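Enquirer: return atomic coordinates for the entry below.
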Amino acid sequence: MTGTPNDAKALAAFVDHTLLKPEVTAADVATLVEEGAALGVFSVCVSPPFVSLAVEVAAGRLAVATVCGFPSGKHLSDVKAFEAARSVADDADEVDMVIDVGTARSGRFDAVQTDIAAVRAAVPADRILKVIIESAALTDEQIVGACKAAEAAGADFVKTSTGFHPAGGASVHAVSLMARTVGAAGGGRLGVKASGGIRDLDTALAMIEAGATRLGLSSTAGVLAGFEAGAVAPASTDTY
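Expert: Take a look at the predicted model:
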C-alpha cells in the first residue's frame, strides 16, 4: 500500500480495528466486527479466545488478526508458538507476536530472532506474522537490531507497540526508523505497523507518511471522521 490516504475509505484500508482489553465480552467482539465491516477496515484484531467468533461474524468481509505472547512478551518461545498455532487453527489470518523486550534491551538479537523464528514456524507462509518490538522502550540501536532480527526470522511486518507499555506507543521517529531499516523506504520487504496512542487523523496520516503500511486503531471511527470538515475525533481512554 502506497501513498497518503486522502479520504476515509482509503485510510480505512490501512486499519486493524482493535479491541484487546481484558474485560472484553463476546458481544463486544461481535460489535467490533460489524463496526469494522461498516467502516471498511482491513481487519479486526482480537484476543485469541475470540478468533473463531470473529471469523464467524466476519464471514469473509474482512481479515481477522490476533495476538501472541501479549502484552508482555515474557513467554517461552514454545508457548508463543503453541498459541500462534492454535489461532491459525481457528482461522486467524494474521498473528501479532510480542518479543521479549528485555532480550532486545540486552542486545541479544540472536535470541530475539530465535524467538520470532519459533512463532514463524507455527504460522504458515500464507498467514501474516507481525512482530511487536515495543519501540518506545528501546533505543534507536535496539529498534534497528530488533527489526533486523524480525526480518531474518521471516516475519512479514514489524510493529511498534502493544499499546499497554508505560513507555508509550507509536512515534513518527520510530516508524520512520523501522521503515528505513526493513521496510520499503530502505529497500526492505517488511511492512510496518504503527499502533498505540493513534487517536486522531493528523497522527494517523503522520504515521503513514513516516512509512507505516498498517495502523492499529481502537478509535477508528473517530480517526476516520477527521476527514469530515470541522470534525473532531472524540476523546478516548483506550490504551491501544
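Enquirer: from here on, contacts and neighbour counts on C-alpha atoms
Expert: Noted.
Enquirer: check contacts around Ala170.
Expert: Ser135, Ala136, Thr160, Ser161, Ala194, Ser195, Gly196, Gly197, Ile198 (Cα atoms under 8 Å, 6 or more residues apart in numbering).
Enquirer: what subset of those residues is buried?
Expert: Among the contacts of Ala170, those that count as buried by neighbour count (16 or more other Cα atoms under 10 Å) are Ser135, Ala136, Thr160, Ser161, Ala194, Ser195, Gly196, Gly197, Ile198.
Enquirer: ok, so of those residues, who is nearest Val101?
Expert: Ser135 (9.0 Å; Cα to Cα).
Enquirer: how about that closest one, nearest residue that isn't a chain neighbour?
Expert: Nearest non-adjacent residue to Ser135, counting by Cα to Cα, 6 or more residues apart in numbering: Thr160, 5.1 Å away.
Enquirer: let me have the buried ones among the contacts of Ala170 in a markdown table, extended by secondary structure and distance to Ala125.
Expert: Shown next, in a markdown table, are the buried ones among the contacts of Ala170 (DSSP: H, G, I helix; E, B strand; the rest coil; distance: Cα to Cα, whole Å):
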| residue | secondary structure | distance to Ala125 |
| --- | --- | --- |
| Ser135 | helix | 25 |
| Ala136 | helix | 29 |
| Thr160 | coil | 22 |
| Ser161 | coil | 23 |
| Ala194 | strand | 22 |
| Ser195 | strand | 23 |
| Gly196 | coil | 27 |
| Gly197 | coil | 30 |
| Ile198 | coil | 29 |
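Enquirer: now show me the structure for the sequence below, then we'll compare the two:
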Amino acid sequence: MTAPTQPSSAAELATYIDHTLLKPEATPADVEALVVEALGLGVFSVCVSPSMLPVSVPEDSELKVATVCGFPSGKHEAEIKAREAALAAERGADEVDMVIDLGHAKAARFDLVESEIRAVREATPASVILKVIIESAALSDEEIVATCRAAEAAGADFVKTSTGFHPAGGATVHAVRLMAQTVGARLGVKASGGIRTLAQAREMIGAGATRLGLSGSAAILAEWDGPVAETRADAEGSEY
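Expert: You can find the predicted model right below:
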C-alpha cells in the first residue's frame, strides 16, 4: 500500500492537530489562551476536559472543540460515559474522545468493549465525531486489532492510541501502523501521547495517522523551515 501523503507545509500539518490541554490544574483562563493560540496556529481543534465546556470560539472560525470521556482511566460504567458524552455534546463539543475500559480488552471481552462504545455512540448526535482511545501501549498486537474492530463495529469514527496518562506510554509508529491497517480508510487514526517533535509527528502520519493529539503544537510547527529530511516511517512506507 502506498505510504500516506505527508503535509507539505506547517499550515497543512496544523490541520492534523487537536491542540490539547488536559492538565487537571487547567483554568478557564488557560483554555481562553489555548483557543487564542489555536486560532493563530491554524490547528483543526482544541481538546479540553469536559468540565471546561462550553468553549467560546469565534463564529467565523472553523476551529472545532473536542473533549474527553471516561478520562483518563476508562474505569467508568458505560452509562456514565454515555451521559458524560451526551452532556459534552449539549455543551458544544464537536468531537468526543472516549477511553475504553482497558480491563475488558485485557480479559478478551471485546463484546463489552463494543457495547460500551456503542452506548456512547448512541448517546451522542451523529454529527459528533467519536474517537475511541484504546491505550495501545498497554495492549498486545492481537488486542489492538480486536479492540479496533470492536470500535468500528460500534460506530466509532476514529481509533486513538493513548490518553498520554498511562504509565505504559503513548503512541508508537508500530501501533499506529497496525491500527491503520486494521481500520483501513473506513475510520480515522489519531496518534497521541509523547509526540514532541516534528520528526515524530511526521513518522506518525507516515504510519497512517490522520489526526495528531499534541500539547506542544506551537513548538512542533515552529520546527518547520522548509523541506524536511525523510523520516524512518517515510522510508519504510506503510506496507499493510
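Enquirer: give me the TM-score for this pair.
Expert: Superposed pair, TM-score by TM-score structural alignment, normalised by the length of structure 1: 0.91. Supporting alignment: 224 aligned residues with a Cα RMSD of 1.4 Å.
Enquirer: on that earlier part again, from Ala59 of structure 1, how far off is the residue nearest to Ser135 of structure 1?
Expert: 29 Å (Cα to Cα, to the nearest Å).
Enquirer: residue contacts, the residue minimising distance to the centre of structure 2?
Expert: Nearest to the centroid of the C-alpha atoms of structure 2, with distances taken as Cα atoms, centre = their mean, sits Lys190, at 4.0 Å. For Lys190 of structure 2, the contact set (Cα under 8 Å, 6+ apart) comprises Lys131, Phe158, Val159, Lys160, Thr161, Ala209, Thr210, Arg211, Leu212, Gly213.
Enquirer: burial count for the second one?
Expert: Read that as Phe158 of structure 2. When neighbours are counted by other Cα atoms under 10 Å, Phe158 of structure 2 registers 23.
Enquirer: map Gly197 of structure 1 onto structure 2.
Expert: Alignment of Gly197 of structure 1 against structure 2 is given by TM-score structural alignment, with Gly194 as its counterpart.
Enquirer: going along the chain, name the strands of structure 1.
Expert: Secondary structure of structure 1, counting by DSSP state E: strands at 15-19, 43-46, 63-68, 94-98, 128-132, 157-159, 191-195, 214-217.
Enquirer: quick one: closest of these to Val33 of structure 1.
Expert: Closest among the strands of structure 1, once you apply Cα to Cα, is strand 43-46, at 6.4 Å.
Enquirer: one step back: pull the contacting residues for the residue nearest to Ser135 of structure 1.
Expert: Taking Cα under 8 Å, 6+ apart, one finds 132-136, 169-170, 174-175, 192-196 in contact with Thr160 of structure 1.
Enquirer: and the alignment partner in structure 2 of Gly40 of structure 1, how far from Val65 of structure 2?
Expert: Gly40 of structure 1 maps onto Gly42 of structure 2 when the alignment is built from TM-score structural alignment. For Gly42 of structure 2, the distance to Val65 of structure 2 equals 13 Å [Cα to Cα].
Enquirer: which one's more surrounded, the two?
Expert: Each of Gly42 of structure 2 and Val65 has its neighbours counted (other Cα under 10 Å); Val65 has more, 24 against 20.
Enquirer: so the more buried one sits against Asp94, correct?
Expert: Yes - contact criterion Cα atoms under 8 Å: Val65 of structure 2 and Asp94 qualify, at 5.4 Å.
Enquirer: so which residues of structure 2 form helices?
Expert: With DSSP state H as the criterion, structure 2 has helices at 10-14, 28-41, 78-90, 102-106, 110-123, 141-153, 173-183, 198-207, 217-222, 232-236.
Enquirer: any chance of those in CSV, with mean neighbour count and distance to Gly70 of structure 2 too?
Expert: Below are those laid out as CSV (neighbours: other Cα atoms under 10 Å; distance: least, Cα to Cα, whole Å):
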stretch, mean neighbour count, distance to Gly70 of structure 2
helix 10-14, 18, 27
helix 28-41, 16, 20
helix 78-90, 21, 6
helix 102-106, 17, 11
helix 110-123, 21, 10
helix 141-153, 21, 15
helix 173-183, 22, 21
helix 198-207, 25, 25
helix 217-222, 17, 24
helix 232-236, 16, 32
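Enquirer: which of the ones you listed sits closest to Pro54 of structure 2?
Expert: helix 78-90 (8.2 Å).
Enquirer: helices or strands next to that closest one in the packing?
Expert: Applying 3 or more Cα pairs under 8 Å, 6 or more residues apart in numbering; DSSP states H and E, one finds that helix 78-90 of structure 2 makes contact with strand 64-69, strand 95-99, helix 110-123.
Enquirer: let's have those in TSV, adding distance to Leu87 of structure 2.
Expert: Listed next are these as TSV, based on distance: least, Cα to Cα, whole Å:
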stretch	distance to Leu87 of structure 2
strand 64-69	10
strand 95-99	11
helix 110-123	9
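Enquirer: which one, of the ones you listed, ends up nearest to Thr27 of structure 2?
Expert: So among the helices and strands packed on helix 78-90 of structure 2, strand 64-69 is nearest, using Cα to Cα, at 15.0 Å.
Enquirer: ok now the closest one, how far from the chain's centre?
Expert: 10 Å (Cα atoms, centre = their mean, to the nearest Å).
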